[in-house]
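Undergrad: below is the structure, and that's it, no one-letter string:
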């Protein structure tokens, strides 16, 4: 087999397979070029999901006539300083995008450089360039792509549907708009305007208009702004309160130096920050921006530049976790507005009317109702026929009797119900005095009663609070355990008979390396031969623990991920279960003193808006929500 050098056109087609695998890739590469060109306005248009037509227009610095043809050469770029290739200040730097796109499509470039008198145009079809000619164009660049993959038609079979490709482009432009609030973006798909955002002068934290345009008002209402700086790393943005989460990670937007990234380290850090705050199968909604010296992050590890590599992963992860946790803790006693909205939908105002009808039906007054309706029909005849006045009066008397009976029956029902509630809550003599106290210093107000021996109803001057007593006490118990650990007060229990755990040679070596780190969790191990460890003590709080299974899971996590945060996940899970089983159970009757004591503890406990499993511990219904139920708004 003869060795030969591939042609430039073939090389470009191969490179296109890495860089340009679908229309989305073209939109990304061209739009990022426009951003790098210092544009303040970028307009994108696609047709049929980008298969037939893609256009990107900007008002950037443009390309001069003498550089227009060079720009289509492979590895030709103005963005990289060859003397310092690690200091990458732009989104693009390899010089592969334009020649790769041109090799698999029909491309037209029209550009006018800033300060130039004329615009110039060049056409490329399947890698073959035309002569440069004069054109009409404002300052900036316009690039049109037609008949994508016409030189490699087999690639078309691997594309998704037009709707899927269009949706992917919309999502990309939204993310780009989130990354650069100082640029106006417009997206037109199939001749319909889909996205149009205006640039803003203030930062993404100072002004929320860009975030609200892309992610919606609900996102703003249920997230917390934060900003944290440590050494050469600054992290800021918006993180959701724990009760505002979603079923997928699609609403997690992360940017490093204004670059869209999908990085495992950052995903783990976000998950760790919400540990024991949301359910395991749910994801927080975040928009996080990381500014870091380019020398400390490598963005040249993947052709699409979506993945990065940090010089110090643990430091970056710790900073992100600390920043998010601090923001969530500062937002304590906030619950998702969606939780309250969902609660409002469950109220059924028509119940009272149906109850009236049921009482009337059960008491046999249906005939009287009919007679009453007939009497009302004859009211207009009173003056014409005075003899009927007595009969009409009798009918009105019957109707009044019905109304009084129904009211009395409902009152009796309410009195009986309230008596039951009073019996359950064991009302103390100082309730009236307590209720006269100004509740502004108590965010959760004062307890009024207990429902179903599970839920506490509390009142504030500006609304109503519903508390799940078990979920709330779960969080209080877990935070006490965590505080003991932080203070080094977790007592270890020496095993009467040390547990021998067979892990195999490799996992034994890895877990022994983490011996000192495990000791801070109250776990003491030592090597026992080649493939076994001897467990001598475990935290006293972990009573009844299956030691062998517990150590095996820890060893597996160390072997697979070499990440103590994941081990912390497992230990927190065990502690969360312990906190759950040792908390106030649903079905336990509490008196008002106990209920108010629990409310005060919730107010003083960090992260108490949700239990260890991520469920909300309380729902707040503001007066406006209550008025909405009764249609008084």
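TA: Great, that's in hand. Keep in mind that what you see is a predicted model, and the values were worked out from it rather than measured. Numbers count the residues shown, from 1 in each chain.

Undergrad: all contacts plus neighbour counts: C-alpha atoms, from now on.
TA: Fine.

Undergrad: name the residues that touch whichever strand or helix holds residue 210?
TA: Using DSSP states H and E, residue 210 falls within helix 209-215. Residues outside helix 209-215 that contact it (CA atoms under 8 Å, 6 or more residues apart in numbering): 174, 177-178, 181, 197-200, 204, 219-220.

Undergrad: can I get the residues you listed in TSV including neighbour count?
TA: Formatted as TSV, these follow (neighbours: other CA atoms under 10 Å):
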residue	neighbour count
174	22
177	24
178	24
181	23
197	18
198	17
199	17
200	17
204	21
219	23
220	17
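
Undergrad: where do the helices of the stretch 201-350 of the chain begin and end?
TA: 209-215, 217-221, 264-273, 313-330, 337-346 (DSSP state H, counting those that start in this stretch).

Undergrad: to residue 285, which of these lies closest?
TA: helix 217-221 (8.0 Å; CA to CA).

Undergrad: helices and strands around the closest one, which ones?
TA: helix 209-215 (3 or more CA pairs under 8 Å, 6 or more residues apart in numbering; DSSP states H and E).

Undergrad: quick check: buried residues in the helix it packs on?
TA: 209-211, 213-215 (16 or more other CA atoms under 10 Å).

Undergrad: what does stretch 160-171 give?
TA: The neighbour-count check on stretch 160-171 (16+ other CA under 10 Å) flags 165-166, 168-170 as buried.

Undergrad: from residue 60, how far out is residue 159?
TA: Distance from residue 159 to residue 60, counting by CA to CA, to the nearest Å: 31 Å.

Undergrad: and the two? which has more neighbours close in?
TA: Taking other CA atoms under 10 Å, residue 159 and residue 60 do not tie; residue 60 has more neighbours (23 against 15).

Undergrad: next, the one to line up against it:
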């Protein structure tokens, strides 16, 4: 640094003006149009609105209008509503006692700092309405207006005061989708409130989302997530040390390829929290592949003092006083629900199956009157006469005996055939079931392995000739982990090699090399694996191992074997899906099959 540089006086500290302060603060609260909609709708909910209408244009860039029938704002308080940190929701004495959506007093001033904001409101019991306009932080004087009740907040030209922010917005379609998602989440939080979201761009009036008041959360979720979710979800209600978990979560076979259908709420507030989503993912780890995601709407309620929702100005992040307790509540609550519903398979699987079966369009047929229908005895006689090799039509007709399974059939029925040495066809009282023999047996083997591991260790079988597997740098680490608890006996065998002398007895004859490769692949996700972390990943490793000991597609099975598999499925938790979340069976109703053939 030269002498001339040292002579330059340091910059002076100055106080920014109110307009600059508000624009800076707005950057934290209002990231995009969806953020503005969220803040305004939350204000409407805090005002005890029963109906909320949202209108946007150009994805929210040029117009956001929120109309509610809440209690409104008193005329004398209206100018104060545009001041930063002015709020009617808390008194500031205890920042942990938060019982409302908003409490920071930043939304309206921030919106007025970056756009053209007009508030028209009429407080309950007042003689008339008042309107206030603010643009770029400059507030006009209040004036009388016409409004029957509630509040209308109109925001035009978002970010006109900070045009550089406009460059960071996405396409109109993307911004509209983000707005819709924000409204959907708030609609889940308040099932009893009516929501109406419309796109009014270019003079149109297009409904983006609508939800009438619902009698229950289940009804609201059916409206938002669809009837298919309502038919394929589990109801949750668990409690632990003052924290309660409620809501609904989809069956593993009703999973999705992304996590956009996961909705989390804390004390009624929509949040996006890594710890909560991690707990949700962990609860489904046993029944979903890594590239599949559960559909769920989970609600955590607890005393306000046990959670801090003042972590970020946008209020989408929270911090629990005991995060481990909340995580454990979510995992245990979901696992309990999964165990109870483990035998169920999503009805959407059966629907897709029926959709794949295309029947020829039925031809118009003459009506069949009751007198034309054959009696059961006449029908049996006709069927007997049509059997190959029937020689004497006057012979005594006796129905063929039904095959008897080894055990009394349950909801999966009795096996009737094996198709392509891959699928088991089973007859039930109301239809039939098609079972994927490999997927089903994989789940059964997995549950047996877990039971053995929890009981003290998986039984091992010694190989007549140890199998040498080249594993490179993993040799030393595998030997250090002591895999005997998994039924694996390993010995060193030269540089970069291990000798497998024992494999899990439950798996039967397996390829030791393929088994070791799968375990290494699982452990590669945690390069610092230790005996402790290995125990945490035990289920994931056992899931991979179970695949090696399962009945393969292409293996012919006898009737007793097929029925034994069905009976074990009925007695095994979570047998409705394999370890990767695929359905193990499809159940089809006879009435649906009859429709395909025009028999109804």
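TA: Everything's here; your move. All figures in this text were calculated on a predicted structure; none of them were measured in a lab.

Undergrad: still on that earlier bit, wait, which of the helices of the stretch 201-350 of structure 1 is closest to residue 477 of structure 1?
TA: helix 313-330 (16.6 Å).

Undergrad: just tell me the aligned range of that closest one in structure 2.
TA: Helix 313-330 of structure 1 corresponds to residues 323-340 in structure 2, going by TM-score structural alignment.

Undergrad: sec struct for the counterpart of residue 628 of structure 1 in structure 2, please.
TA: Using TM-score structural alignment, the equivalent of residue 628 of structure 1 in structure 2 is residue 595. Assigned state for residue 595 of structure 2: helix (three-state reduction, DSSP: H, G, I helix; E, B strand; the rest coil).

Undergrad: okay, and the equivalent of residue 167 of structure 1 over in structure 2 sits in which element?
TA: Under the alignment by TM-score structural alignment, residue 167 of structure 1 pairs with residue 177 in structure 2. Element membership for residue 177 of structure 2, per DSSP H and E: helix 172-189.

Undergrad: and the helix or strand following that helix, how far from structure 1 on average?
TA: Next in sequence after helix 172-189 of structure 2, counting helices and strands by DSSP H and E, comes strand 194-199. For strand 194-199 of structure 2, the mean deviation from structure 1 after alignment is 1.1 Å (mean CA distance after the TM-score superposition for structure 1).

Undergrad: just to revisit the earlier point, quick one, which of the helices of the stretch 201-350 of structure 1 is nearest to residue 411 of structure 1?
TA: helix 337-346 (24.0 Å).

Undergrad: quick one: contacts of the closest one?
TA: 218, 221-222, 243-244, 619-621, 625, 629.

Undergrad: buried sites along that helix?
TA: Buried residues in helix 337-346 of structure 1 (16+ other CA under 10 Å): 337, 339-340.

Undergrad: longest single strand anywhere in structure 2?
TA: Longest among the strand segments of structure 2 by residue count, using DSSP state E, is strand 460-470.

Undergrad: so what touches that strand?
TA: Under CA under 8 Å, 6+ apart, the answer for strand 460-470 of structure 2 is 487-489, 493, 496-506, 512-513, 516.

Undergrad: read off where stretch 568-579 of structure 2 ends up in structure 1.
TA: Under TM-score structural alignment, the match for stretch 568-579 of structure 2 is residues 601-612.

Undergrad: do the same with stretch 140-150 of structure 2
TA: Using TM-score structural alignment, stretch 140-150 of structure 2 pairs with 130-140 in structure 1.

Undergrad: now the end-to-end length of the matching stretch.
TA: Start-to-end, stretch 130-140 of structure 1 (CA to CA) is 21 Å.

Undergrad: quick one: it to chain centroid distance?
TA: 45 Å (CA atoms, centre = their mean, to the nearest Å).

Undergrad: same deal with stretch 297-309 of structure 2?
TA: 19 Å.

Undergrad: show me what counts as buried in that stretch.
TA: In stretch 297-309 of structure 2, counting by 16+ other CA under 10 Å, buried: 297-302, 304, 306-309.

Undergrad: contact partners of it?
TA: 96-99, 242-249, 262-268, 315-322.

Undergrad: quick check: residue 105 of structure 1 vs residue 73 of structure 1, distance?
TA: With CA to CA as the criterion, residue 105 of structure 1 and residue 73 of structure 1 are 15 Å apart.
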